[in-house]
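Engineer: Predicted coordinates and the sequence they were generated for:
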Amino acid sequence: MEYIDRRRSLPCDHGRRWLSFETLAPSPSWGLRHMRTKSAVRLVLFPAALLLSLASIPSDRAPHALRTSDAYAAVDPKADKNYDLASLETLRKSIVQIKDNYVDPSRINPKEMFTSGLEAVERQVAEVMVEFGGQGCSEQGAHKEPGIAATAAADCGHANPNLPEGKVRVTVGNATREFDYRDVDNIWQIPLKMRDVFTFIKDNLVTQNQDQREIEYAAINGMLSTLDPHSWLLKPELYKEMKVQTRGEFGGLGFVISMIDDRLTVRKVLRNTPAFRAGIRKGDVITQIDNDSTVSMELQEAVDRMRGKPGTKVSIYVVRKTQETKKLDLVRALITYETVTSKLLDQGVGYVRLSGFSGTTHREMLGAIKAMKAQNGGSLKGLVLDLRGNPGGLLEQAIQVSDAFLEEGTIVTTVGVNGTLREPKLARNDGGEREFPLAVLISSDSASASEIVAGALKNLNRAVIVGRTSFGKGSVQVLYDFKDKDSGEESALKLTIAQYLTPGDLSIQEVGITPDIELVPARILKERIDLFAPPKTFREADYDKHFFNSFARDEEQAKAARERAVQKPFETLRFLKEETAKERKTREAIEAGQAPEEDDSDDPSDEDGVTLDYQIEFCRDLVAQAATSTNRQEQLRQAKPCAPTRSPTTTSSTAGSSSSGNWARRRSGPGRYR
């Protein structure tokens, strides 16, 4: 997930910021996120930006019925303070942005968007049932991308052969009405037809206690699902949390919380924070905030109650195993959202792990490198930059991180609708961290902004890339925020508006960043040894309706583009990896089709928050033996003779050392920072 500040180079769009985000760069267990887990954990992994409002769009760019004044006139605030479902205020604004800015207009199918929006409403509201005229799935296959198994068409389960083609029957409770959508042949017709349907739904709903905004949000996300996997609407509570994590700083207490077994549980305590100084520990349960019990309290409500202006007070009641409840009176402080972890390794090599790209990441990274230099006598012999599991973040931060290690060249280029609006981002020749060898660790869930960093440092020959092929998300999104005129809350449309290219105009869409040295784990289980155990990963190419490499328009073009883009590693090494008790439980749960429990009890991180695994040690030795070379090609030539000796599966001596290289997947612990 990256953001591009567009105001500097495209003044016609000032007031808006671009972002390309893997908002959801899935981990290997991505498919399990939709299961009901024992620990109801919510973690936001993507950032946000303030963007263009509908009011700044010239009114002659949309039909009269969609102009801003008309959208607001649908509800008279003096006559009715309640939300009017039929006004479709957010949907109308979304339609305008899709029409004006969506990267691939050929994907916009008004009828499909309309029907998918109604299907989503049916899933959201139990009283609503929709049926579409047609013969179902037997006569028309579902849309699918290359490499994706065929799936049922979106409306297969809703087809009614007794209805004429182009008709939809909507049932709300005991009321039924048919609507003709054959005239929905352009995108402007969608809100006009939706207004008729939503008026019928609103008039016939029996239960009125549901927030009707949720119905509109569901319809919008149903429509967006027909475009691509990264365009969707963020509801106000999600957008609010996203903006907090984007800034990288907030007023709070300094710990991460989750709902585990319906109890508000501390997952992690940050050093030098009010929570740390008060003695709060991982595993503590918060039973009360000020005068209110946390029983049945929503996680977001608990978050909001404990956050606040630095210097203000809050009381929490904490219970620990075998101990009585203790009241703690705390004063909120400015908390930095941690995205940087560092440690000085043996041989004078520095280690920096970036878990994301927030507004403070570049500054924190430079501070960490400076501290390690001072600890090592003023310089480093090399640096390991760990981007494994990094789902992305602010693009400007990714550019600054890359620029810190580069002298010249194009870091990334964004390309807008139909290959237009090219905007290169160049190294500024002021990066101060160019005197030491650099190795970058990536994994299959390194996505978006982290792929921009890895791609820039690889293609500009600054760093050796080590690990596994990355996620493969090369698209760019923008967030447009929509403020509700009654509640004042903001939702945001995340819309794909461009692709990005790594140096050399190379698209990594679908294919990802190929490591120079591929490290493949061999898994040791009680009952067997999996020599070439493939990780269970979900990557960009596994999404239905994902974009093709280089945004090719058909399968033939896509195949040719992928063949041009796919690279082979310079070397592939395999290493032994013993399975921990936690990993065994996770594997067994996955194999049984269940979601693994959240459990940090055997977290092997040291006091610096760093787990020294085989891959880190490999990179440490790689840069240590590279002398002073900062050129990737030279480092690879030097690495060739030493690589076999570092492969635990090729020699008995290194195989025996696999325990010291105990490979534990590093991930961001789920939870919310307080």
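Structural biologist: Ah, there it is. Worth saying up front: this structure is predicted, and the values here are computed from it rather than measured. Residues are numbered from 1 along each chain as shown.
Engineer: Please count neighbours and contacts with C-alpha atoms only from this point.
Structural biologist: OK.
Engineer: after the one helix or strand residue 350 maps to comes which helix or strand?
Structural biologist: Residue 350 belongs to strand 349-354 when assigned by DSSP states H and E. Per DSSP H and E, strand 349-354 leads on to helix 361-375 as the next helix or strand towards the C-terminus.
Engineer: Need the contact partners of the helix or strand immediately after that following helix in the chain.
Structural biologist: The helix or strand immediately downstream of helix 361-375 is strand 382-386, counting by DSSP H and E. The contact list for strand 382-386, computed with Cα atoms under 8 Å, 6 or more residues apart in numbering, reads 348-354, 436-442, 616, 619-620, 623-624.
Engineer: So which bits of strand 382-386 are buried?
Structural biologist: Of the residues in strand 382-386, 382, 383, 384, 385, 386 count as buried by neighbour count, 16 or more other Cα atoms under 10 Å.
Engineer: Closest one to residue 372 out of those, please.
Structural biologist: Closest approach between these and residue 372, by Cα to Cα: residue 383, at 10.0 Å.
Engineer: So what's the residue count around the residue lying closest to that closest one once chain neighbours are set aside?
Structural biologist: Once flanking residues are discounted, residue 383 sits nearest to residue 350: 4.6 Å by Cα to Cα, 6 or more residues apart in numbering. The local packing of residue 350 (other Cα atoms under 10 Å) involves 26 other residues.
Engineer: same thing with residue 124?
Structural biologist: A count of neighbours around residue 124, defined by other Cα under 10 Å, yields 16.
Engineer: how close does residue 580 sit to residue 613?
Structural biologist: 13 Å (Cα to Cα, to the nearest Å).
Engineer: ditto for residue 88
Structural biologist: Counting by Cα to Cα, the gap from residue 88 to residue 613 is 52 Å.
Engineer: And the two? Which one has more around it.
Structural biologist: residue 88 (23 against 19).
Engineer: residue contacts, the more buried one?
Structural biologist: When contacts are counted by Cα under 8 Å, 6+ apart, residue 88 is found next to 71, 191, 195, 216.
Engineer: here's the one I want to compare it with:
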Amino acid sequence: MEVKMKRKNGIKIVILTIVMILIVGGGISGKVNERRETYKYIGLFSKVLSLVKSNYIKEVKTRDLIYGALKGMMKTLDPYSQFMDPETYREMQIETEGKFEGLGISIWIRDGQLTVVSPIEGTPAYEIGIQAGDRIVKIDGESTKDITLQDAVKKMRGKKGTSVVLTIEREGIDEPLEFTIVRGVIIVKSIPYSFLTEDKIGYIRIREFKKSAGKNLEIALKELEKEGMQGLILDLRNNHGGLLNEAVEVCDKFLPKNSLIVSTEGRISSQNLKYLSSEVPHPDYPLVVLINKGSASASEVVAGAIQDYGRGTIIGEKSFGKARVQSVLTLEDGSGLRLTTAYYLTPKGRNIDEKGIDPDIEVKLPTLPKIVSKIASKGYFRGFSQKYLLIHPDVNKEFRVKLAYLDEFSLFLKEKKFDLKEKEWKSATPEIKRELRIAITRQALGERIAYEITRDGDIQFQKAVEVIKEELSHRTLAQAGK
């Protein structure tokens, strides 16, 4: 009897806390009818909770019931608002620091489907060939229909060395692809690499807007400017976003002081904010920002501001279209709430949520042939490159994939019982050679050098170089005419 009384008291304390929170909110609003309705439904909630505790076939913990109800409450809002139990909240905090264990993909619910916003470079998901826009239809054989983001993350995250099977639907490919991905330690650097081309055009890759992204960009810019940079390519492709204040700090480098960078618009006045540039910008050299359908949120803040002011040229593909500001609130028991509180608007007042940013110059990357996607989904490019480097460890910047290496690779695939069709193999030879070169040089020389020496196959990068050269030429002619 004593035990039952303690449980009931526990329920009362929890319910009272919820009632107090909601009553205070109602008092502030001054809407008497809303306050009465709050009392009514809190009473209903309390009644159902009590009935479940007293009559359900199994004994259940009050905490589990309350947490389940709170998760259900968030599901009535939008796919992005969520209640996080203490464990999930701690994982989210660790992830924002840039190190965690898992696959290395950002996911979202789009049109009711679990969708990859972008894979993170250098991670298991990226290296096996997961792409922005892929629809995850199964996780370990279980359908993702009606799955929540929180549940999807839990299913995909796990200890290093364990594996998960994702079944993917991809635009341009008729049948689903199955990827077996071994989880790893994910370390995310905001700016993994930068370099200067022989034409004195700088390239900076911003992978994610983590803490210190603005500070790291400043360091990279100063180094490139010291080397004589005449134009800049800022690569935001597959950058799913991050911290808004870091995106603002990035814009600070390129826009005049006191320029409006982004504004937020919410239901309550305290969410209506304006973010202005506060620094003296870097020199006005030609600027190109690369985006694709994996560029989202904070990436779109940067691209939108640069585009609205005409400070640079946006090249690539339409961005993802996420313009929702989410506030993360810590609750007293260690749990957390991620709540959509506002939309953000570009300097010209554009709300690009669910619309995305259209590039000034559209350059679509070609769809990889089906055979290439299938080889990648099995991890065979990476597997062969590891085997190759054991025999040929002296790979350098001049490395090219010769026909003899292709023969070795086809034998490797046959050993793996891969269904190799000669016609498909021959038609996809250029793409297979490129993917092999990328995989081998990445493992032998690292990400930066691998991209630097394979960028000739990146048509979006090449278009950016062309645009910057044209701009430099126009400026030279204009200067000569003065």
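Structural biologist: Yep, it's here. All figures in this text were calculated on a predicted structure; none of them were measured in a lab.
Engineer: what are the ranges of the helices in the stretch 201-350 of the first structure?
Structural biologist: 213-224, 236-247, 274-277, 299-306 (DSSP state H, counting those that start in this stretch).
Engineer: Please give the element, helix or strand, for the aligned residue in the second structure for residue 499 of the first structure.
Structural biologist: When the second structure is aligned by TM-score structural alignment, residue 499 of the first structure is paired with residue 343. Following DSSP H and E, one finds residue 343 of the second structure within strand 336-345.
Engineer: mean shift between that strand and the first structure?
Structural biologist: With mean Cα distance after the TM-score superposition for the first structure, strand 336-345 of the second structure departs from the first structure by a mean of 1.6 Å once superposed.
Engineer: which strands and helices sit next to that strand?
Structural biologist: For strand 336-345 of the second structure, the elements it packs on are strand 82-84, strand 260-266, strand 324-330, judged by 3 or more Cα pairs under 8 Å, 6 or more residues apart in numbering; DSSP states H and E.
Engineer: Return the most buried member of the ones you listed.
Structural biologist: Mean neighbour count, computed with mean count of other Cα atoms under 10 Å, is highest for strand 82-84 among those, reaching a mean of 23.
Engineer: mean offset of it relative to the first structure (after superposition)
Structural biologist: With mean Cα distance after the TM-score superposition for the first structure, strand 82-84 of the second structure averages 1.6 Å from its match.
Engineer: Give the other helices and strands that that strand contacts.
Structural biologist: Taking 3+ Cα pairs under 8 Å, 6+ apart as the contact cut, strand 82-84 of the second structure packs with helix 62-75, strand 336-345.
Engineer: Out of the helices of the stretch 201-350 of the first structure, which is the most enclosed?
Structural biologist: Among the helices of the stretch 201-350 of the first structure, highest average neighbours (mean count of other Cα under 10 Å) belong to helix 213-224, with a mean of 23.
Engineer: After the strand holding residue 343 of the second structure, which helix or strand is next? Please name it.
Structural biologist: strand 361-362.
Engineer: In the first structure, what range does that following strand match?
Structural biologist: Using TM-score structural alignment, strand 361-362 of the second structure pairs with 517-518 in the first structure.
Engineer: What about residue 522 of the first structure, how many residues nearby?
Structural biologist: 19.
Engineer: Make sure I have this right: it is in a strand.
Structural biologist: Yes - Residue 522 of the first structure: assigned to a strand according to DSSP: H, G, I helix; E, B strand; the rest coil.
Engineer: Among the contacts of residue 88 of the first structure, name the buried ones.
Structural biologist: Listed as buried from the contacts of residue 88 of the first structure are 71, 191, 216; burial here means 16+ other Cα under 10 Å.
Engineer: and which of those is nearest to residue 201 of the first structure?
Structural biologist: So of these, ranked by how close each gets to residue 201 of the first structure (Cα to Cα), first place is residue 216, at 11.4 Å.
Engineer: show me the contacts for that closest one.
Structural biologist: Per Cα under 8 Å, 6+ apart, neighbours of residue 216 of the first structure: 85, 88, 90, 91, 121.
Engineer: Now the two most distant members of those residues.
Structural biologist: Of all pairs drawn from the contacts of residue 216 of the first structure, the greatest distance, 15.1 Å, lies between 90 and 121 (Cα to Cα).
Engineer: quick one: which of those two has more around it?
Structural biologist: Neighbour count, other Cα under 10 Å: between residue 90 of the first structure and residue 121, residue 121 has more, with 25 against 22.
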